[in-house]
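1. Build the 3D model from these lines:
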Amino acid sequence: MTSNVNYGLWYDFRNPAPWQENFESFYASRLGQIADAEALGFNSVWLTEHHFCEDGYTPSPLVIAAAIAARTRAMHIGTNLMLLPLHDPVRMAEDAATVSLLSGGRFDLGVGIGYRQLEFDQFGRQLSHRPSLVEEGIEILRRSWSGEPVNFSGKRFTVGDLRVLPAPVHTPKILLGGMAPPAIERAARVADGFLSTGGLGLDNYCEALVSQGKSLDDGNVILGCWAIIAEDPEAEAARIADHILYQTNAYIQWGAFGPPEQATLYDDVFSAIENGLYELWDADMAVTKLKTLVADYPMIRDIHFWAQFPGEPLESGNRRLQYIAEKVLPRLR
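-> This next block holds a predicted model:
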């Protein structure tokens, strides 16, 4: 049942105070972890994007994707997700095509609409323009990768009689994330797949496919899973509590889950887990939950887990990866 599903890792490359490492060694060690994870049996890796963050949250995921391609042989590489409205879609098309060529076609491009005012201000874009920026951006990406002249004119972008070369040999899938119903409908309508955060929106996505006259067999779900998987997951959560709280409170402060001025920050890790996206699983529960998820939603093609929480020591994340590789992955395949 689950043999056609990739199981992988999710990275934000955050390196916050008070745990901050030298960024050169930080990047080198994480690339080493990814190469080791491929040998352990993880078969995908996903990168996310933000800008102007004190902790260095990945500003350049496509650069890192190319570095991962050089360090791995078969691992699938993707973004979950890049902020398409902040980018020039032609430049994004060029960079993504280059990653696809460098990786032998192992790359897919996941994008979303973004939500941080700071980023939009700096890149000269308006939050209110996000829907048109995304839809026109996706159309330009597709035309750019065709090898034919783009010839696009819209509300936000105009691209003339230009060919964007080299074109990818294996065209990346364009995956679109979102949590609100209009964003999920857009993913079903214009993208090659849906990036689901924590399993949210799966039923909405299925309904949107059907309402557009598409088959559920046409669906494609890439699922970022927030489960913390360990032999004693409660003890694991308590041990890395500061890192979990840092992650969830940062997203709340940015407005990922609603207006930041209305949000309440967590000071207790188990409240954050109970009220947030996190789940605590041991191996048996992980196998049961993941098998059920894939049985209920056979369009799921990839499930990936946070490899490292912000500021967490590498050895700490490595222990969880080893546990998943030994106790979970073989039972899913």
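
2. drop to CA atoms for contacts and neighbour counts, all remaining ones
-> Fine.

3. the strands in the stretch 1-150 of the chain, which residues?
-> Secondary structure of the stretch 1-150 of the chain by DSSP state E, counting those that start in this stretch: the strands cover 6-11, 44-47, 76-79, 82-83, 107-112.

4. Residue 317: neighbouring residues, count only.
-> 16 (other Cα atoms under 10 Å).

5. That one contacts residue 308, doesn't it?
-> Yes - the criterion here is Cα atoms under 8 Å, and residue 317 meets it with residue 308 at 5.2 Å.

6. about what we covered before: TSV please, covering the strands of the stretch 1-150 of the chain and showing mean neighbour count.
-> Below are the strands of the stretch 1-150 of the chain laid out as TSV (neighbours: other Cα atoms under 10 Å):
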stretch	mean neighbour count
strand 6-11	24
strand 44-47	25
strand 76-79	26
strand 82-83	25
strand 107-112	26
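
7. now those strands as TSV including distance to residue 332?
-> Shown next, in TSV, are the strands of the stretch 1-150 of the chain (distance: least, Cα to Cα, whole Å):
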stretch	distance to residue 332
strand 6-11	9
strand 44-47	15
strand 76-79	18
strand 82-83	29
strand 107-112	23
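
8. Of the ones you listed, give the one that comes closest to residue 26.
-> Residue 26 sits nearest to strand 6-11 of all the strands of the stretch 1-150 of the chain, at 12.5 Å, using Cα to Cα.

9. one more to put side by side:
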Amino acid sequence: MTSPTTKGSIDVGLYFDLRNPPHREGSAARLHGFTLEMCEEADRLGAGSLWFSEHHLFDDGYLTQPLTFAAAAAARTRRARLGTAILVAPLHSPVEVAEQAALVDLISDGRLDLGIGTGYRKPEYELYGVSDRQRYGRTDDMVRRLRQLWSEGGVTPGPVQDPIPVWLGYHGPQGARRAGLLGAPLLTPNHESWPAYRDGLVAGGFDPAIARMGGGVQAWVTEDPERDWPLVAPYIAYQVDSYRRHMVEGTDAPPPKPVDPAKLATRDPRGPLSYFWFGTPEEIAGRIRDLVKDAPTSTVYLWGSVGGMPEPMVAEHVRTVCTRLAPLLR
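-> This is a model prediction of the structure:
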């Protein structure tokens, strides 16, 4: 087991959700086109990966079809891997996902990483007319069914990769163990999930040497934190508050209180919404190394854009992540 100081390379990527809140200037069509421009620029600058998420009925136009957008990004890029983080598996037919994923893999010449998870929002399940019961078991079954469909010619044309990697976006020790039992990559970078994931691999009859972890890091990188904090903080607050507000929609839980972005910037990660780091490339690289430690984490990704911020801020962040942060972790 390696130590944090001798751990190998970590690829760094970018994550997009295509929010278009009222405070953002420009149309939704422009946002989609600009995000594709940023994907192309990130690919040119050597980004390791580009990731796209899925939510439905958000009031700010959150991306609903990550595989569709990944297909568009595949046509505009040449090297970066393309991922979904995550696709809400129980909302979709395994055959539909198998066919769409195979198409993205073909367009990208074998660059797709399919991240799937259970989702958590009642309005999304209601929109699709499906139950949210046993959603973990149904997500596990999706992994098995996709492997079957791709390996037995169940869908045509098949993907380039044999098979496409199917990552599980599970959190906590129970989720990590579930991913291990399936021999699937685990979509979290946090070293705290590694023991349960490793135990699950062993219990599932897999060699722990196949372990792969990776995932999103809530962070913003800047060369001048003092200058940029007043500009970026409101967007961080909007983004986290939006997630928290939509999380309780359709439940009896009261609306959450607004977050303090300054507190988020100093917290250790207890979950995806518990922190949002802000600092120089060197500071964020150090925090990522501490987060990963001895886990077999091969890739991390940061938000390219947060909360509908202006295009120049997004473009600067994409460049900083690709040219300053990535070399520190490579």
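
10. And the TM-score between these chains?
-> Put the two chains on top of each other and the TM-score (TM-score structural alignment, normalised by the length of structure 2) is 0.87; 316 aligned residues with a Cα RMSD of 2.4 Å.

11. Could you give the number of residues near the aligned partner of residue 30 of structure 2 in structure 1?
-> Matched by TM-score structural alignment, residue 30 of structure 2 corresponds to residue 25 in structure 1. Neighbour count of residue 25 of structure 1, defined by other Cα under 10 Å: 10.

12. For residue 25 of structure 1, give its distance to residue 314 of structure 1.
-> 11 Å (Cα to Cα, to the nearest Å).

13. and the match of residue 30 of structure 2, how far is that from residue 306 of structure 1?
-> 20 Å.

14. Name the nearest residue to the counterpart of residue 80 of structure 2 in structure 1, ignoring sequence neighbours.
-> Alignment note (TM-score structural alignment): residue 80 of structure 2 maps to residue 75 of structure 1. Using Cα to Cα, 6 or more residues apart in numbering and skipping residues adjacent in sequence, the residue nearest residue 75 of structure 1 is residue 43, 4.7 Å away.

15. quick one: the one you found and residue 78 touch, right?
-> No - look at residue 43 of structure 1 against residue 78 with Cα under 8 Å: they stay out of range, at 11.2 Å.

16. which residues are in contact with both of the two?
-> When contacts are counted by Cα atoms under 8 Å, 6 or more residues apart in numbering, the set common to residue 43 of structure 1 and residue 78 is empty.

17. any idea how far residue 32 of structure 1 lies from residue 128 of structure 1?
-> Residue 32 of structure 1 is 40 Å from residue 128 of structure 1, by Cα to Cα.

18. Could you check which of the two is surrounded by more residues?
-> residue 32 (14 against 8).

19. Now do the more buried one against residue 309 of structure 1, distance only.
-> 17 Å.

20. How many residues are close by the aligned partner of residue 138 of structure 2 in structure 1?
-> Aligned against structure 1 by TM-score structural alignment, residue 138 of structure 2 finds its counterpart in residue 133. The tally of other residues near residue 133 of structure 1 (other Cα under 10 Å) stands at 24.

21. I figured residue 133 of structure 1 hits residue 83, correct?
-> No - taking contacts as Cα under 8 Å, residue 133 of structure 1 lies outside contact range of residue 83: 10.3 Å.

22. Alignment lookup: residue 216 of structure 2 to structure 1.
-> That one, residue 216 of structure 2, aligns with residue 224 by TM-score structural alignment.

23. Tell me which other helices or strands the helix or strand hosting that match touches.
-> Element membership for residue 224 of structure 1 (DSSP states H and E) is strand 221-225. Where contact means 3 or more Cα pairs under 8 Å, 6 or more residues apart in numbering; DSSP states H and E, strand 221-225 of structure 1 is packed against strand 193-197, strand 300-306.
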